[in-house]
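1. Return atomic coordinates for the entry below.
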Amino acid sequence: MRDVVLVTGGGRGIGAAIAKGAAARFDGVAITYASNGEAAEATRKAVEAAGAACCAISNLAREPGEVEALFDEVEARLGPVTALVNNAGITGRIGAFTDVAFETMRDVVAVNLISPMLLSQAAIRRWQKSGIKGRIVNVSSVAAKLGAPGEYIPYAAAKAGIETLTHGLAKEVAGQGIRVNAVAPGTTMTDIHAAAGEPGRPARVAQKIPMGRVAEPGEIANAVLWLLSEEASFVTGETIAVTGGL
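-> The predicted structure is shown next:
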């Protein structure tokens, strides 16, 4: 059977770095994107140039029907998904918790927690039916530990939920040979900061990081790819912090 990884939010930033790195390890790489089809297409081309088949699919994966359609499309184009990276995420605008609108809370939880739960549920159901010993890596955040006061508390809360999901789900499916882990990045040089309203945030927070700098997307991708590999065959239920010492 071909080894096929699905990376949500794979068009840019950490997701793109994961997808490009996966080209050397997987037969097929599927990425999803929300709106930036141009960036997703550039990532798709880079993955194929590196030697793996790749498809880029516009899918938010916020509803069960969307999720099932996504897995069906990936299977039709590349083969059954054997590994899943729940990477897509949004923070909402930087600001005080009391100023966060209900719609923002709803969207942040939908993208960062509900979607990974739906995707994981669908993947595991398929793996149980077909006997695939799949792997899931959830992308959390150092915000789950620090709480992100004055910045994006709903995001931090959703990421804390991701880590609990990882721990509990790993125990539930370990006996079936399915592994579930997470990576918690520290501040990373991506455009998520601009989307939150502060493009210069990495420079502002770098001085608080013991290593004195923020991460590059590839440094986060390396941890994700290790957890997906056979080198991590006896690792499950863990959250690996990649934070520069925080």
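2. Could you use CA atoms for every contact and neighbour count after this?
-> Will do.
3. Now do stretch 111-123: everything it contacts.
-> 61-64, 67-68, 71, 81, 84, 86, 88-90, 136, 138, 155, 158-159, 161-162, 165 (Cα atoms under 8 Å, 6 or more residues apart in numbering).
4. Of those residues, which belong to helices?
-> 64, 67-68, 71, 155, 158-159, 161-162, 165 (DSSP state H).
5. Looking at the residues you listed, which is nearest Val242?
-> Nearest to Val242 among the ones in helices among the contacts of stretch 111-123 is Lys159, at 14.5 Å by Cα to Cα.
6. neighbours of that closest one, just the number please.
-> 27 (other Cα atoms under 10 Å).
7. Any idea how far the strand or helix carrying Ser115 is from the middle of the chain?
-> Assigned by DSSP states H and E, Ser115 belongs to helix 115-130. Relative to the chain's own centre, helix 115-130 is displaced by 15 Å; criterion: Cα atoms, centre = their mean, to the nearest Å.
8. For it, which residues meet the burial criterion?
-> The neighbour-count check on helix 115-130 (16 or more other Cα atoms under 10 Å) flags 115-120, 123-124, 126-127 as buried.
9. which ones are touching the residue nearest the centre of the chain?
-> Geometric centre of the chain, nearest residue: Asn87, 1.3 Å, by Cα atoms, centre = their mean. By Cα under 8 Å, 6+ apart, the contact set of Asn87 is 7-10, 14-15, 138-139.
10. just Ile153 next, same as before
-> With the criterion set at Cα under 8 Å, 6+ apart, Ile153 makes contact with 97, 147.
11. Second chain to compare with the first, below:
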Amino acid sequence: MTDTIPLSARPVFPDLAGKAVLVTGASTGIGAAVAEGFALSGARVAVHFNASRDKAEAVAERIRAAGGEAVLVAGDVTQPGAADAIVDAAVAALGRLDVLVNNAGGLVQRVAIADYSDAFVDQVLDLNVRQVVAFMRAGSVRMTAQGDGGAIINVSSIAARNGGGGGAVLYAAAKGFISTATKGWAKELAGAGIRVNAVSPGVIATPFHERYSTAQQMAAMRATIPMDRIGTPDECVGAFLYLASQAASGYVTGQILEVNGGQYMP
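-> A predicted model of the protein is given here:
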């Protein structure tokens, strides 16, 4: 993670101290920044990863070096039963689950509609929809059993609002599902004291764009941002901490919080 914001200047929410937090896809990008942000607020963090063990270990080491608590949890979220296993592992390590951040996801690849295959469609939906549904079930069941509520934060995208860029329509549609379902889940789980919200990042400098967007595409996207720059993972962290904090956002649920430099204003 690029340290664009000094540790001393990053947001801290004191009521998150001691909370047990699971962040999926936390080895790089926004997930890594969010895991570190929770730790700086005193939360105990389960750093989930799939293939990037070394990067996840680096995140955990940075957390520990700053005096925080971090554990590693591995698993391919697209596999059957993975969500239950990952949540169970996090709870086994931390003792409970107070906050779940459903950050894992990805574009898979840019594909034109004429080239869609059934396998590609399944891959996009498995990575961006089905696994989030599974984590919603696993996380909410655990929180409900604990009996004292919790917070679930999903990750949508500005692509859910505008249909995505070239070759990214299915990814955008999957994120649209997440935004819509977040509102329904919020209503269903409100009685259990579980708040469900989503953060919708705009164009953020992460491995996502390093892999899927050319320099020309990045320049074109930047030209549509009123703040005239690409965002950083650190600049997304405050939104997650705010939505997790009962003291700061206890009356906030079913909301999609946009973090995009003014590129989209609902």
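12. Could I have the buried ones of the ones in helices among the contacts of stretch 111-123 of structure 1 as PyMOL selection syntax?
-> Burial among these is assessed by 16+ other Cα under 10 Å; the matching PyMOL selection reads:
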select buried, resi 67+71+155+158+159+161+162+165
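13. out of the ones in helices among the contacts of stretch 111-123 of structure 1, who's nearest Lys20 of structure 1?
-> Nearest to Lys20 of structure 1 among those: Phe71, at 20.2 Å, using Cα to Cα.
14. so what's the closest one closest to, chain neighbours aside?
-> Distances taken as Cα to Cα, 6 or more residues apart in numbering place Val81 nearest to Phe71 of structure 1, at 7.1 Å, with adjacent residues excluded.
15. rewinding a little: among the contacts of Asn87 of structure 1, which lie within strands?
-> Members of the contacts of Asn87 of structure 1 lying in strands (criterion: DSSP state E): 7, 138-139.
16. Now the buried members of the residues you listed.
-> 7, 138-139.
17. With the flanking residues excluded, which residue is spatially nearest to the aligned residue in structure 2 for Met105 of structure 1?
-> The alignment partner of Met105 of structure 1 in structure 2, by TM-score structural alignment, is Val121. Leaving aside its chain neighbours, Val121 of structure 2 sits nearest to Leu170 (7.5 Å; criterion: Cα to Cα, 6+ apart).
18. wait, the one you found sits on Val124?
-> Yes. With contact defined as Cα atoms under 8 Å, Leu170 of structure 2 counts as touching Val124 (7.0 Å).
19. Neighbour count: the two, which is higher?
-> Leu170 (25 against 22).
20. Mind checking what secondary structure Ala56 of structure 1 has?
-> strand (DSSP: H, G, I helix; E, B strand; the rest coil).
21. For it, what is the corresponding residue in structure 2?
-> Per TM-score structural alignment, Ala56 of structure 1 is aligned with Leu72.
22. ok, its match touching Asn50?
-> No. Leu72 of structure 2 is beyond contact range of Asn50, at 10.4 Å (criterion: Cα under 8 Å).
23. the more surrounded of these two?
-> Leu72 (20 against 16).
24. ok, now which ones touch the more buried one?
-> Going by Cα under 8 Å, 6+ apart, Leu72 of structure 2 touches 46-49, 56-57, 60.
25. Mind checking which of those are in strands?
-> Per DSSP E, these map to strands at 46-49.
26. Now do the helices in the stretch 151-266 of structure 2.
-> 159-162, 169-189, 207-212, 215-222, 234-244, 246-249 (DSSP state H, counting those that start in this stretch).
27. and the ones you listed, which is most packed in?
-> When the helices of the stretch 151-266 of structure 2 are scored by mean count of other Cα atoms under 10 Å, the highest mean neighbour count falls to helix 234-244 (a mean of 22).
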